[in-house]
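Chemist: Structure for this input, please:
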Amino acid sequence: MSGWRGNPWAVLLTLSLGFFMTLLDLTAVNVAIPSMMGSLHASLDEVLWVINVYILVLAALLIMFGRLGDVRGPRAMFIGGVALFTVASVLCGLSQDPAQLIAARAVQGLGAAALMPQTMTIIIGTFPAERRGVALGVWGAVAGVATIAGPTLGGLLVSTAGWRWIFFVNVPIGAIVLLMAVRLVPDIRQGNRRKLDVVGVVLAAMTLVCLTFALTEGQRYDWGVGIWALLGGAALLLGLFLIHQRARQHDEPLLPFVLFRDRDYAVMSFVAATVQVGMLGLFLPVMIYLQSVLHFSALTAGLVMAPAMVVSAVLSPVSGRMADRIGGKYVLMTGLTLFACGMAWLTWVTDVGRAWWEFQPALIMSGVGIGCVFGPMVTVAMYNVEPAMAGAASGVLNTIRQVGTVFGSAAVGAVLQNRLAVSLQDEAAERAAGLPADVRGPFLAGFRDAARSGQEAGVGQNGAAIQLPRGTPTGLARHIEQAAASTYEHGVVHAMRPTLVLPVVVIAVGAVSCFLVRRRQSTSPRTSPEPVDLGTPV
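Modeler: Purely as a prediction, here's the structure:
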């Protein structure tokens, strides 16, 4: 293996495996949500924190760890990040309650934040300018495939071995990546030491924490004054962060404003965020619906997504080549439009009692769209970036993507919780009319209080804890259980439809924004064979 040390393609394989591992958990966790809720007795907002805390730590610390990579070397930070991520995966799998799992996921996000920015730095430093576009295309395709593959692989693991194995599976992968990184990845740092903007990191992290907490816990606290204060605080902190960054533009800022003078890069940054909102908007409610309403197993739910995964994987490299020939602008617009249309179609199809094949046309259309997004998006974003700014540009783009993921997960979760609380009460009121008078109160109270106590959406649950009077006849109890199950199933469907509207609208806005992308004027990217400044933050 030592003979392969420094080989660009061997290095790319190593980096892609590590990158794939971190992104896989973003969507694999979604398919395990109902099982985790049942096993750990967790509420919907607690499980949302299992998703959000990982993304939150990743988004807040991504650029900071890019800076640390400048000081310690990207190879050392990559190896350390993989090791930390692997250990945290073991802790996730061993968790016995929601608090332990949330804490372990935070550590997992720390490891992902340490390794992820180093992948782009090492790629840029390893590949010559004329091959860098192909390497970045592969890197972008890995992101798309990992995001789509998560539900299918996660479903297989949850159904055959249990939800804990979506974390334990990272252990052998992490061990292989560690071995390959030590043997294959060269130390390419140039010795440039960069300043770490601690104030900027703190302001960015506090902004994201306030926003995420407010959106995730808003329904539990009735969207009261405290929640709105947190949202206002997030806006204030964001303003302070931007002011602070403006003051540091000549002193190595976390967010170099000069990058956004390139209109294509600015547009692609926005598009990257919209795509992540769409991805989270697709997986989070759909996985709950498939398992809790249609009663699919985790494996079946994952396999429902498999055709879209295959289509996306096949189209990703093809769309990259098309972007080189006709320009990424038109490929991206087509992909985003198909993605939005597919999700809108899915919204229309969703109902109680559907068969798995009824979702395939909508999901395949979404898969085609996703396959036409990731590679061209990176290509268009980096096309006019000077080599000396490539590290900073890729780091900011990655961070914006993860911020979009944080916002998407929190916002979609907030809409889902709010709509679920309303729809469950409406459905319960409709079905309570057919119940005896002495059980109507407990029946309605169980669903009315669900929002305050944390909605349950796990396998075999009905969204509420209903206390029946003592001595309730068996036949009546069964009738009440059937009414509760019907209330929950129809309530989830009615909550899903407006929830899916949010990502559809966001993706459509992203598609329209592609009109602002300039037409390509040349056939080769604006790069030079000169060495890239690897000290630039990622």
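Chemist: only C-alpha atoms for contact and neighbour calcs from this point on.
Modeler: Will do.
Chemist: so residue 10, which of the three states?
Modeler: Under the three-state scheme (DSSP: H, G, I helix; E, B strand; the rest coil), residue 10 adopts helix.
Chemist: Correct me if wrong: it contacts residue 184.
Modeler: Yes: the pair residue 10 / residue 184 is scored as a contact, 6.9 Å apart, by CA atoms under 8 Å.
Chemist: Find the residues that touch each one of these two.
Modeler: The contact sets of residue 10 and residue 184 overlap at residue 4 (CA atoms under 8 Å, 6 or more residues apart in numbering).
Chemist: So between these two, which is more surrounded?
Modeler: residue 184 (23 against 17; other CA atoms under 10 Å).
Chemist: Pretty sure the more buried one sits against residue 11.
Modeler: Yes: counting by CA under 8 Å, residue 184 touches residue 11, with 6.2 Å between them.
Chemist: Residue 38: how many residues sit nearby?
Modeler: Using other CA under 10 Å, residue 38 is surrounded by 16 other residues.
Chemist: here's the other one to compare against:
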Amino acid sequence: MSASAAGRSAAPIPEPRAWRALAALCVGLFITLLDQSLVAVSLPRIREDLDASINQVVWVSAAYLLTFAVPLLVTGRLGDRFGQRNVYLVGMAIFTAAAFACSMAPTIEWLIALRAVQGLGGSLINPQPLSIIHRIFAHDRRGAATGVWSAVASSAGLFGPVLGGVLVGTGGWRWVFFVYIPLGLISLVMVARYVPKLPTGARRIDVLSAVVSLVAVTGVIFSLQQGPDVGWTVWVWVVLGIGIVAFGVFVRLQRTAVARGTEALAPLGLFTRRNFTLGVTAVATLGFTVYSVNLPIMLYLQVGQGLSAQVAGLMLVPMGVISVIMAPLIGRVTDRVAPGRISRIGFSAMIAAMLSFGVAMHLEATVGWLLIPIVLLGFANSLCWAPNSTIALRDLPGDLVGAGSGVYNTARQVGAVLGAAALGAVMQMGEGTLGFGAAMGNAVLLPVVFLLVGLVAVSRFRESSTVIGATGA
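Modeler: From the prediction side, this is the model:
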């Protein structure tokens, strides 16, 4: 039997059913990733209709982001303990019910509270699909499946602002939340029908580690999220310090889990696996870059070049279209070439795109010149995301894949928050001392430093799941 045939025979369910399961999971991915761009469009109308302050409107998005990102380490492990399919269904039920409640919210305070509940539902959903993909597809088909997954993620970012503008313009901001209801119900039915029940791994959840991880991630994300807005006052640094100390305690708890008679929430054995450790490092640099650069790009197009918001949004469409088309193709190729080859090209292309943006903005280049880095960034996205997640997770044993997915997604989200805070600080400092184009240019050049770290990481991917040292906790 050939290696390819052997890999396919290892699939726990027939491949046609696996693809139907992936389609069901992609519905949930689409609506949870659609949320930030969709809701952002509605914030001005929410402020007007509910007579909210700017700070309250900011918290409509911030509350969701906080409760989405903070529990990811725990929710990934919950999938291992209770089954990824079950946790996904609970999360989608919470997300959909909270969306319905948000559409009926009578006050801004109620809306913020319900958005926090909706974020918790999204956090329960988010780690499960990658875990399921790496358990229902044969080893040599996971790249293709992850490529489709990445294409759907790219399309969410592309259609969010467009769909949000239509919904807010025709029906009002409440329709932004109401549209989640039919999509959520479709996802619930499809996942219940097509996604199989998979064997569970973790026997128990370490409650102490769970609590400490929540404190650690909350401290880091909350301080990075709010620091730029409040001028990095003393209390923000205290919160950040508490988060860092809690992280140290969390690592210690993972190391002593067996001695304490429990199972680690994020087994340190994950980090003895070379490709996983390198992939987590790389995805943090991707999160830092991709989730933060749209703001200086959009500001440059609208303020620096005088484009309307609608035209500026259309300028970014080629980036999304290229990512959607290329990601599934790149995913298939990932299964056939040496690990890291595509990723090196992708990270190099993303570095080139950031450098091109920076130079163009410093020179205050016209809009046409911006299309070059925009198109390049679209190609880079398709070459980075799917190969990185495929290589990082595909060799993890079944009982660790949920924990690995939680760690992987947490690294991405922390990178994203750090990137937003860092680029915001660079823009604010530059705007007071430099020209507007130079200030935005400096902001998009900052991620280059982090992407170089990511490039080094993916350049060290290996063919097999190399284990470094001991197996850990």
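Chemist: so how far does the helix or strand harbouring residue 370 of the second structure sit from its counterpart in the first structure?
Modeler: Assigned by DSSP states H and E, residue 370 of the second structure falls within helix 367-393. Following the fit onto the first structure, the mean deviation recorded for helix 367-393 of the second structure is 1.5 Å by mean CA distance after the TM-score superposition for the first structure.
Chemist: That helix - contacts with which helices or strands?
Modeler: Helices and strands touching helix 367-393 of the second structure, by 3 or more CA pairs under 8 Å, 6 or more residues apart in numbering; DSSP states H and E, are helix 142-171, helix 274-290, helix 317-334, helix 341-362, helix 401-433.
Chemist: The longest one vs helix 367-393, what angle?
Modeler: Here helix 401-433 of the second structure runs at an angle of 150 degrees relative to helix 367-393 (axes from the mean of the first three to the mean of the last three CA atoms, to 10 degrees).
Chemist: Now do stretch 291-299 of the second structure: everything it contacts.
Modeler: Counting contacts by CA under 8 Å, 6+ apart, the residues outside stretch 291-299 of the second structure that touch it are 312, 313, 416, 419, 420, 423, 427, 440, 441, 443, 444.
Chemist: Check stretch 325-340 of the second structure too.
Modeler: By CA under 8 Å, 6+ apart, stretch 325-340 of the second structure touches 140-151, 342, 379, 382-383, 386-387, 391, 458-463.
Chemist: Chain neighbours aside, what residue packs nearest to the residue opposite residue 138 of the first structure in the second structure once aligned?
Modeler: Aligned by TM-score structural alignment, residue 138 of the first structure pairs with residue 148 of the second structure. Once flanking residues are discounted, residue 148 of the second structure sits nearest to residue 328: 4.7 Å by CA to CA, 6 or more residues apart in numbering.
Chemist: Could you dump the helices and strands packed on helix 367-393 of the second structure into a markdown table with distance to residue 25 of the second structure added?
Modeler: Listed next are these as a markdown table, based on distance: least, CA to CA, whole Å:
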| stretch | distance to residue 25 of the second structure |
| --- | --- |
| helix 142-171 | 9 |
| helix 274-290 | 21 |
| helix 317-334 | 16 |
| helix 341-362 | 25 |
| helix 401-433 | 15 |
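Chemist: Now those helices in TSV, please, with extra columns for distance to residue 68 of the second structure and mean neighbour count.
Modeler: Formatted as TSV, those follow (distance: least, CA to CA, whole Å; neighbours: other CA atoms under 10 Å):
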stretch	distance to residue 68 of the second structure	mean neighbour count
helix 142-171	16	22
helix 274-290	15	25
helix 317-334	24	23
helix 341-362	27	23
helix 401-433	9	22
